[in-house]
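Participant: using only what follows, build the 3D model:
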Amino acid sequence: MKTIIPKTIKDQQVVVPGSKSISHRILICASLCTGISTIENLLESEDIKWTMNALTCFGAQIDRINEGRFRVIGFGGTLKPCEKEIYLGNSGTSMRLLAGIAALGTTEYVLTGDKRMCERPMVELLNALKRLGIHAISPNRQGTPPVRICGGNRQGGTVTLDCSKSSQYLSSLLMMGTFMAKGLDISLESLPVSSPYIDLTLDIMTKFKVEAHRIHPCLYQVPGQQSYSPGDFFVEPDLSNAGYFWALGAITGQMISVKNISQNSLQGDLKQVKILEQMGCTVKFQENEIGVCGSELTGIDVDMSDTPDAVPAIAVVAGFAKGRTRIHNIRHLREKECDRIDAVSSQLLKMGIMVKQGDDFMEITGGAPKGARIETFNDHRIAMAFSMPGLLIPGMEIENETCVEKSFPNYWEIFDAL
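Facilitator: Prediction:
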């Protein structure tokens, strides 16, 4: 339990660690190379360690040189057998991205995780792999982990995919498709959720000198028989995590800036600053730095399908805004580390804020938030989003505060230094 003590917040700058989304993808692409890559500013979080462990089981050699700096010797698309189950905690990104990589092997791999991970959907990706002639099953017949995957078929070809729950299914196929003899033509059944993460995958693949193309929003093509090229790579800061500090700027009326951030970042959560600007904040763009300062906040209507990780922080800010904020097209939040629509709603209600929720939306009527003991549901984003009001209002307590180690191991160190 962490009790947060209110204090005076002044204009300031903060530095956040490397992006979780980019760290996963760069590690995977580096492991798919033949040769040695170095990665700077890699996030050293719980989820990334699960991905590292799995890639090591597949045959990569990953060595920590010093803080944030790693050397990866790739297996070049030829995976070694692994008889033991590969445990991935509650890292949905690891599970989905690595399922496609496991399909490149010629022996069976079993990917599993904790209780919540074994409730999260995988059936859409498993079905796509089966259509490609790959053995991919969920033994519990629920379409959830653990999953058993055995490749051996690298023909590739045409496949349909449902990305209504996660764009990570597509990212998984894009990264593995380069090794297919015929490449992959991937047709989506509908527009994907969280589409900026697809852009991120395509961009990172380009850095490793392999190609994948968006023909139109529901059709992607990956040329076959390509090889990933090793090199030296840098992981930019995590904009999902930057969002908690921008949210603090919004509710305190102080200019809180996050350093080392490019306005041209492909991370979808850069959109947070535009959302906060619509709510009445001033956004300051400087070279490699973005700051947010709130004034009189007002409610808005916003589609956050592409920025699901930012929803908890924006919802908390909405609790301080005048009028109603409607956050919609977020049904996929119910499949995250917890049911985030229900979790955020329940904790705002504890704080005396009116919330209405539906299958794919939240409506938050701003007011005068009061202190409360926050249940995190073992979800890092709930813990961080609800920590910020504690610097303004007394009585805020965060249960299971160590869950932030999933994505932001030094969060409380930075938070306490504000």
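Participant: only C-alpha atoms for contact and neighbour calcs from this point on.
Facilitator: Noted.
Participant: next up, the contacts around the closest residue to Thr206 other than its chain neighbours.
Facilitator: Distances taken as C-alpha to C-alpha, 6 or more residues apart in numbering place Ala212 nearest to Thr206, at 8.0 Å, with adjacent residues excluded. Shown in contact with Ala212 (C-alpha atoms under 8 Å, 6 or more residues apart in numbering): 174, 202, 205-206, 220-223.
Participant: just the buried ones from those?
Facilitator: By neighbour count, with 16 or more other C-alpha atoms under 10 Å, the contacts of Ala212 hold 174, 202, 205, 220-223 as buried.
Participant: what's the separation between the nearest residue to Gly183 once chain neighbours are set aside and Thr38?
Facilitator: Spatial nearest neighbour of Gly183, chain neighbours left out: Gly224 (3.5 Å); criterion: C-alpha to C-alpha, 6+ apart. Gly224 is 26 Å from Thr38, where distance means C-alpha to C-alpha, to the nearest Å.
Participant: Val235 now?
Facilitator: Counting by C-alpha to C-alpha, the gap from Val235 to Thr38 is 11 Å.
Participant: now swap in Glu211 and tell me
Facilitator: Where Thr38 is concerned, Glu211 sits at a distance of 21 Å (C-alpha to C-alpha).
Participant: swap in Ile215?
Facilitator: Using C-alpha to C-alpha, we find Ile215 at a distance of 32 Å from Thr38.
Participant: higher neighbour count, the two?
Facilitator: Thr38 (21 against 12; other C-alpha atoms under 10 Å).
Participant: wait, isn't Val283 in contact with Lys271?
Facilitator: No - look at Val283 against Lys271 with C-alpha atoms under 8 Å: they stay out of range, at 11.7 Å.
Participant: who has more neighbours out of these two?
Facilitator: Val283 (21 against 18).
Participant: quick check: which element contains that one?
Facilitator: strand 282-286 (DSSP states H and E).
Participant: show residues contacting that strand.
Facilitator: Outside strand 282-286, the residues that reach it (C-alpha under 8 Å, 6+ apart) are 263, 273, 277, 290-295.
Participant: any chance you could map the helices in the stretch 101-250 of the chain?
Facilitator: 123-131, 168-177, 196-207, 239-252 (DSSP state H, counting those that start in this stretch).
Participant: how about the closest residue in space to Leu239 that isn't next to it in sequence, what does it touch?
Facilitator: Using C-alpha to C-alpha, 6+ apart and skipping the chain neighbours, the partner closest in space to Leu239 is Asp269 (5.6 Å). Asp269 makes contact with 239-240, 243, 307, 309-310 under the criterion C-alpha under 8 Å, 6+ apart.
Participant: ditto for Phe75
Facilitator: Counting by C-alpha under 8 Å, 6+ apart, Phe75 makes contact with 31-35, 58-60.
Participant: what's the neighbour count on Ser164?
Facilitator: Using other C-alpha under 10 Å, the number of residues around Ser164 comes to 17.
Participant: another one to check against the first:
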Amino acid sequence: MSAETWVAPTATGAFDATVRVPGSKSITNRAYVLATLASGPTTVRHPLDSRDARLMLGALDALGASWRATPDGVIVSPLTAGIGEVSVDLGNAGTVARFTPALAALGSRTVRFDGDEAIRRRPIAPLLSALRDLGADIDDDGRGAPPFTVRGSGGLPGGAVTVDSSASSQFLSALLLAGPAFDKGVTVRLTGGAPPSEPHVAMTLDLLRRFGAAPERDGTEFHVPPATLSCPEYVVEPDLSTAAPFLAAAALTESTVRVRDWPSTTTQPGDWLRELLRSLGARVSLDAEGLVVTGAGGFPGQDLDLHEVGELTPVVAALLCFADGPSRISGVAHLRGHETDRLAALATELSGLGARVAETSDGLRITPAPLHAGTFHTYDDHRLVMAGAVLGLRVPGVVVANPATVGKTFPGFVATWESMLG
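Facilitator: As a prediction, the model looks like this:
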């Protein structure tokens, strides 16, 4: 592998492997945010250590929180008062861009937010508008995107607000996570239909409860009253979505893959993989050690609504290129606003290797066809690196561009993938 490309290895036969995936990015960054609003330090154990997680810690440090690494985690101390002007590097991390502006408004610094060119194209206007309605002073020159500046006033009154979260459930989560620190708490009424990825909303509510808040929900209305938060220790689950390519490998190669420490109950959307794999004919079992999947060979085409599990779309689309018939993925129009336009990228790259993949208004149509070697471009998107790895299992010569971008969620992905294949 060079710094620019990686030839994804091809499976030469069935294998039996055990893998351990890193902590959930979604849980890690939510726990870090809530820890800064707690009344005392929080030890976050087994967090994800990746670019996005480090960007979050860097942002919290700039906003007045402090943290230090331990052998098995990170100790995060609450936000402190401060003055002056600081900058926050967002990189291309959606959770950092959406979860930290409210924290800046609660402080007393003037904070400029900016990041990679890609983050300037990701939607954030509904969140900035909602924060202004709740009392925040935000200047974005009308862009509705980074760069923007938040002038902290030492607190926010909070109250009721309406927000269109149809483009991202993170708009809602950002308001709910900060709600306990608002003077009047926060009541969020959603417009634009249900937010994508309902499991991530459930995850936010679960973490709020774990930290001592009392969120309430009535359909599309959410309320978080003011609260004093405390959670001396929080243990992060493995990232189940990051396990997707490894489980897809079992399905494609009639192999057995074990993912260590898979939780018996979870709010993570990646847990849906168990249902998908069974529909593909795989044997799936969960015990105290983790999840075990054994692939069964060929599988039929699928008609999948991935609205709740959109982040799995790249790997699932790659997997369906090897189905015995056509497949359809729907419910994921919001993926056009992720790290890249994932639907356009997948249609272009999968078709470029020989598959017949077309965009629809809210997803993809996939008609399997013989695949061939070629370059699989990844558009600075970690999930596309994982999709390219899946393709390479059955197609010799798939050259994955910019494999290092997978460090957003799994810095050790390439080494773990090659080790799985022996």
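Participant: TM-score them against each other, please.
Facilitator: Overlay of the two chains. TM-score (TM-score structural alignment, normalised by the length of structure 1): 0.95; 412 aligned residues with a C-alpha RMSD of 1.5 Å.
Participant: Pro196 of structure 2 contacts His334, doesn't it?
Facilitator: Yes - applying C-alpha under 8 Å as the test, Pro196 of structure 2 and His334 come out as touching, 7.3 Å apart.
Participant: overlap in contacts of these two?
Facilitator: Common neighbours of Pro196 of structure 2 and His334 (C-alpha under 8 Å, 6+ apart) are 166-168.
Participant: which of Pro196 and His334 of structure 2 has more neighbours?
Facilitator: Between Pro196 of structure 2 and His334, counted using other C-alpha under 10 Å, Pro196 has the larger neighbour count: 24 against 21.
Participant: structure 1: which residue goes with that one?
Facilitator: In structure 1, the residue matched to Pro196 of structure 2 (TM-score structural alignment) is Val193.
Participant: same thing with Asn402 of structure 2?
Facilitator: By TM-score structural alignment, Asn402 of structure 2 lines up with Asn400.
Participant: all strands of the stretch 201-350 of structure 1, in order?
Facilitator: 213-216, 219-222, 232-234, 256-259, 282-286, 289-293, 301-303, 324-328 (DSSP state E, counting those that start in this stretch).
Participant: that older thread, against Arg381 of structure 1, how distant is the residue nearest to Gly183 of structure 1?
Facilitator: For Gly224 of structure 1 relative to Arg381 of structure 1 (C-alpha to C-alpha), the value is 38 Å.
Participant: ok, those two, which is more surrounded?
Facilitator: The residue with more neighbours, out of Gly224 of structure 1 and Arg381, is Arg381; 28 against 22, by other C-alpha under 10 Å.
Participant: thinking again about what came up before, want to throw the contacts of Ala212 of structure 1 into CSV with distance to Pro230 of structure 1?
Facilitator: As requested, these are arranged in CSV below (distance: C-alpha to C-alpha, whole Å):
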residue, distance to Pro230 of structure 1
Leu174, 18
Leu202, 16
Met205, 11
Thr206, 12
Tyr220, 24
Gln221, 23
Val222, 19
Pro223, 19
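Participant: out of those residues, flag the one nearest to Arg326 of structure 1.
Facilitator: Using C-alpha to C-alpha, Leu202 comes nearest to Arg326 of structure 1 of these, at 31.3 Å.
Participant: how much space between that closest one and Thr51 of structure 1?
Facilitator: 19 Å.
Participant: aligned partner of Asp380 of structure 2 in structure 1?
Facilitator: In structure 1, Asp380 of structure 2 lands on Asn378 (TM-score structural alignment).
Participant: what's around that match, how many residues?
Facilitator: 19.
Participant: and Pro370 of structure 2, by the same measure?
Facilitator: Number of residues near Pro370 of structure 2 (other C-alpha under 10 Å) recorded here: 11.
Participant: just list the residues touching the aligned partner of it in structure 1, thanks.
Facilitator: Using TM-score structural alignment, the partner of Pro370 of structure 2 in structure 1 is Ala368. Counting by C-alpha under 8 Å, 6+ apart, Ala368 of structure 1 makes contact with 319-320, 352-353.
Participant: Asp380 of structure 2 and Asn402 touch, don't they?
Facilitator: Yes - the pair Asp380 of structure 2 / Asn402 is scored as a contact, 7.2 Å apart, by C-alpha under 8 Å.
Participant: what angle sits between the strand holding Val283 of structure 1 and strand 289-293?
Facilitator: 160 degrees (axes from the mean of the first three to the mean of the last three C-alpha atoms, to 10 degrees).
Participant: so for strand 282-286 of structure 1, what gets flagged as buried?
Facilitator: So, applying 16+ other C-alpha under 10 Å, buried residues of strand 282-286 of structure 1: 282-283.
Participant: do stretch 175-188 of structure 1 as well
Facilitator: Within stretch 175-188 of structure 1, the residues scored as buried using 16+ other C-alpha under 10 Å are 175-188.
Participant: measure it end to end?
Facilitator: End-to-end for stretch 175-188 of structure 1, by C-alpha to C-alpha: 16 Å.
Participant: go on, stretch 375-385 of structure 1?
Facilitator: Termini of stretch 375-385 of structure 1 sit 12 Å apart (C-alpha to C-alpha).
Participant: what is the burial count for the closest residue to the match of Asn402 of structure 2 other than its chain neighbours?
Facilitator: Leaving out its chain neighbours, the residue that sits closest to Asn400 of structure 1 by C-alpha to C-alpha, 6+ apart is Met1, at 5.8 Å. By other C-alpha under 10 Å, the residues close to Met1 of structure 1 number 12.
Participant: residues contacting Met1 of structure 1?
Facilitator: Per C-alpha under 8 Å, 6+ apart, neighbours of Met1 of structure 1: 397-401.
Participant: mind redoing it with 10 Å?
Facilitator: Residues near Met1 of structure 1 by C-alpha atoms under 10 Å, 6 or more residues apart in numbering: 373-375, 397-402.
Participant: ok, and the most crowded of those residues?
Facilitator: Scoring those on neighbours with other C-alpha under 10 Å, the highest-scoring entry is Ile374 at 25 neighbours.
Participant: isn't it right up against Ile398?
Facilitator: Yes - in this structure, Ile374 of structure 1 is within contact of Ile398 by C-alpha atoms under 10 Å, at 5.0 Å.
Participant: which residues are in contact with each of these two?
Facilitator: With C-alpha under 10 Å, 6+ apart, Ile374 of structure 1 and Ile398 have common neighbours 1-2, 382-383, 386-387.
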